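>>> Provided below for reference: sequence and predicted model.
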Amino acid sequence: MPRERREQQILDLATAEFGDRGYAHASLADIATAAGVSKPLIYTYFGSRDGLYTACVRRAGDSLVEAVARAQAVPGAQDRALATLTGIFHALDSRTQNWRIIYDTTLPRPSAAYDQAHAYQRALNTMGSEGVADILGDASTPEDHSLLLSWWFGIVSTTIAWWRDHPGDTPADMADRCLRVFTALRQPPAAADPVQR
């Protein structure tokens, strides 16, 4: 197998392992076994455990940041929010572990892997913060902004976790599901029928 294809295979398997178990608990031996290579070959290709994780994060982060950045051109804060989710779903199609490796809380500090993941977090969070500011408008307080940004991050993370448990849904399915849920949340509750006496 050519080196480039072998590296991509190792990155696929490493992303799944790191995504499932986190940096601290992932096994390079298991990654090597699944790839049908030796651990020394992984070190030859990536230099270290940290180098392998950094390569996984870079691949995941590039596609996510690019997808979210494209969505920022959509006019209207609410349409932009849905476009952002849709972009994230397409970037994570069949790779929901990518979100987990970017936001892995077990990454050692300082390390190249942490620095790389943190750079992507900052880029994604900055775009999220700008979107939240557009939704809230000028009348909001910094605390309002902080709360809504936390909600937004929680919604995105929870939705991705739900999708991971429902892998049969396509990115389009997920976007449609989110649109239905958002629409239902925005509608006033139906008035109860008066009780007949």
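Nice, thanks for sending it over.

>>> going forward, measure contacts and count neighbours with C-alpha atoms only.
Noted.

>>> buried ones in stretch 18-35?
18, 19, 21, 22, 23, 26, 27, 28, 31, 32, 35 (16 or more other Cα atoms under 10 Å).

>>> just the closest of the residues you listed to residue 82, please.
residue 19 (25.0 Å; Cα to Cα).

>>> apart from its chain neighbours, what residue comes closest to that closest one?
residue 97 (4.5 Å; Cα to Cα, 6 or more residues apart in numbering).

>>> wait, that neighbour touches residue 14, no?
No. If you go by Cα atoms under 8 Å, residue 97 and residue 14 don't touch, sitting 10.1 Å apart.

>>> and those two? Which one has more around it.
The neighbour comparison of residue 97 against residue 14 (other Cα atoms under 10 Å) goes to residue 14, with 25 against 22.

>>> got the contact list for that one?
28, 31, 52, 53, 56 (Cα atoms under 8 Å, 6 or more residues apart in numbering).

>>> how far away is it from residue 35?
9 Å (Cα to Cα, to the nearest Å).

>>> same question, residue 147
43 Å.

>>> which strand or helix spans the most centrally placed residue in the chain?
Nearest to the geometric centre of the chain sits residue 99, at 3.0 Å (Cα atoms, centre = their mean). Element membership for residue 99, per DSSP states H and E: helix 97-102.

>>> against which helices or strands is that helix packed?
Counting contacts by 3 or more Cα pairs under 8 Å, 6 or more residues apart in numbering; DSSP states H and E, helix 97-102 is packed against helix 3-25, helix 49-71, helix 112-136.

>>> what's around residue 46, how many residues?
18.

>>> same thing with the one 5 residues further on?
Using other Cα under 10 Å, residue 51 has 17 other residues around it.

>>> what sits against it?
112, 113.

>>> so how far is residue 107 from it?
Distance from residue 51 to residue 107, by Cα to Cα: 12 Å.

>>> put this beside the first:
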Amino acid sequence: MSTSAVRSIGTKGVPRAEREQQIVAAAVVEFAAAGYAAGSLTRVATAAGISKPLVYQYFGSKDGLYLACLHDVVGGLLARLADAELDVDDTVASRIHPLRAIFAALEPRREAWRLLFDPSAPTTGPISEVTAQYRAQTAELAASGSASFLRARGTYTELDASALTAVWMGLVDSLVSWWLEHPDEPAESMVARCERLLTAVLT
């Protein structure tokens, strides 16, 4: 067994990068459950097996830790979505690819989705700016699929594409939210369910 495998979270000698990941992992769970406003750094520190001052030493502030959580969670999700969009064509059925990417990316810590749409997060400042940027990137990926779908049918207008993107984003959020309420459902089962629902709608 490796040294890192037997080392408890609260012991000394943990490499900084590993310690930061432990704190971020605990913070994602805390912020997803309580939201930014009610999120407690004391609970984060306890969950990570460290002292609260160490959280401040590594991340500077609550905002700094929340930003680290956003970058860690949403950055990876967007990378998977961008790859999935390469497999999307102008059919509705092909939208299963980005859905599969979302569920696969969130499977290890599905509650992280809530960070991207946290109503208690600051509406100004760095957190607001980063959240808006990530939301815009997510919507941009969805918009490219909407535009392609409408152009293939000769019905494209900017407003129609915008409306269809809003519908798609709402659908994705609803599906992920439903999934969060059914924690026993693995990602693979959720993807299969989405395929069945898409097939039902198409037929």
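Okay, I see it. Not measured: the values here are computed from a predicted model.

>>> could I get the contacts of residue 14 of structure 1 as TSV with distance to residue 177 of structure 1?
Conversion of the contacts of residue 14 of structure 1 to TSV gives the following (distance: Cα to Cα, whole Å):
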residue	distance to residue 177 of structure 1
28	37
31	34
52	35
53	32
56	29
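
>>> specify which member of those residues is nearest to residue 40 of structure 1.
Closest to residue 40 of structure 1, out of all of these and judged by Cα to Cα, is residue 28, at 10.1 Å.

>>> and that closest one? What does it align with in structure 2?
Mapped onto structure 2 by TM-score structural alignment, residue 28 of structure 1 lines up with residue 41.

>>> show me what contacts the residue nearest to that match when sequence neighbours are not counted?
Leaving aside its sequence neighbours, residue 41 of structure 2 sits nearest to residue 52 (Cα to Cα, 6+ apart; 6.6 Å). Contact analysis of residue 52 of structure 2 by Cα under 8 Å, 6+ apart lists 41, 42, 44, 45, 46.

>>> check residue 88 of structure 1 too.
64, 67, 68.

>>> tally of neighbours for the aligned residue in structure 2 for residue 134 of structure 1?
Using TM-score structural alignment, the partner of residue 134 of structure 1 in structure 2 is residue 148. Counted with other Cα under 10 Å, the neighbours of residue 148 of structure 2 add up to 17.

>>> residue 3 of structure 1 now?
9.

>>> distance of the residue mapped onto it from structure 2 relative to residue 46 of structure 2?
Matched to structure 2 by TM-score structural alignment, residue 3 of structure 1 sits across from residue 16. In this structure, residue 16 of structure 2 and residue 46 of structure 2 are 18 Å apart, going by Cα to Cα.

>>> kindly report the same for residue 130 of structure 2.
Counting by Cα to Cα - residue 130 of structure 2 and residue 46 of structure 2 are separated by 27 Å.

>>> what does residue 80 of structure 2 give?
Applying Cα to Cα to residue 80 of structure 2 and residue 46 of structure 2 gives a distance of 32 Å.

>>> which position in structure 2 aligns with residue 146 of structure 1?
Using TM-score structural alignment, residue 146 of structure 1 sits opposite residue 162 in structure 2.

>>> now which residue in structure 1 aligns to the residue nearest to residue 41 of structure 2?
By TM-score structural alignment, residue 52 of structure 2 lines up with residue 39.

>>> how about residue 111 of structure 2?
Match for residue 111 of structure 2 (TM-score structural alignment): residue 97.

>>> re earlier: residues contacting the match of residue 134 of structure 1?
Residue 148 of structure 2 touches 89, 90, counting by Cα under 8 Å, 6+ apart.

>>> name the SS class of the residue of structure 2 positioned farthest from its centre, please.
Ranked by distance from the centre of structure 2 (Cα atoms, centre = their mean), the top residue is residue 154, with 33.4 Å. Classification of residue 154 of structure 2 by DSSP: H, G, I helix; E, B strand; the rest coil places it in coil.

>>> so how far is residue 146 of structure 2 from it?
12 Å.

>>> before we move on, back to that, from the contacts of residue 52 of structure 2, which is closest to residue 191 of structure 2?
Relative to residue 191 of structure 2, the closest of those is residue 44; by Cα to Cα it sits at 31.7 Å.

>>> quick one: residues in contact with the helix or strand hosting that closest one.
Here residue 44 of structure 2 is covered by helix 41-48, with elements defined by DSSP H and E. Helix 41-48 of structure 2 has contacts (Cα under 8 Å, 6+ apart) with 9, 10, 22, 23, 26, 27, 30, 51, 52, 55, 62.

>>> cool, and stretch 107-123 of structure 2?
28-29, 31-33, 35-37, 70, 73-74, 103, 106, 127-128, 131, 134-135, 176, 180, 186-187.

>>> buried ones among the residues you listed?
Looks like those have 28-29, 31-32, 35-36, 70, 73-74, 103, 106, 127, 131, 134-135, 176, 180, 187 buried, using 16+ other Cα under 10 Å.

>>> name the element the counterpart of residue 85 of structure 1 in structure 2 belongs to?
Counting by TM-score structural alignment, residue 85 of structure 1 corresponds to residue 99 in structure 2. Using DSSP H and E, residue 99 of structure 2 sits in helix 96-106.

>>> that helix vs structure 1, average offset?
Once fitted to structure 1, helix 96-106 of structure 2 is off its aligned match by 0.6 Å on average (mean Cα distance after the TM-score superposition for structure 1).
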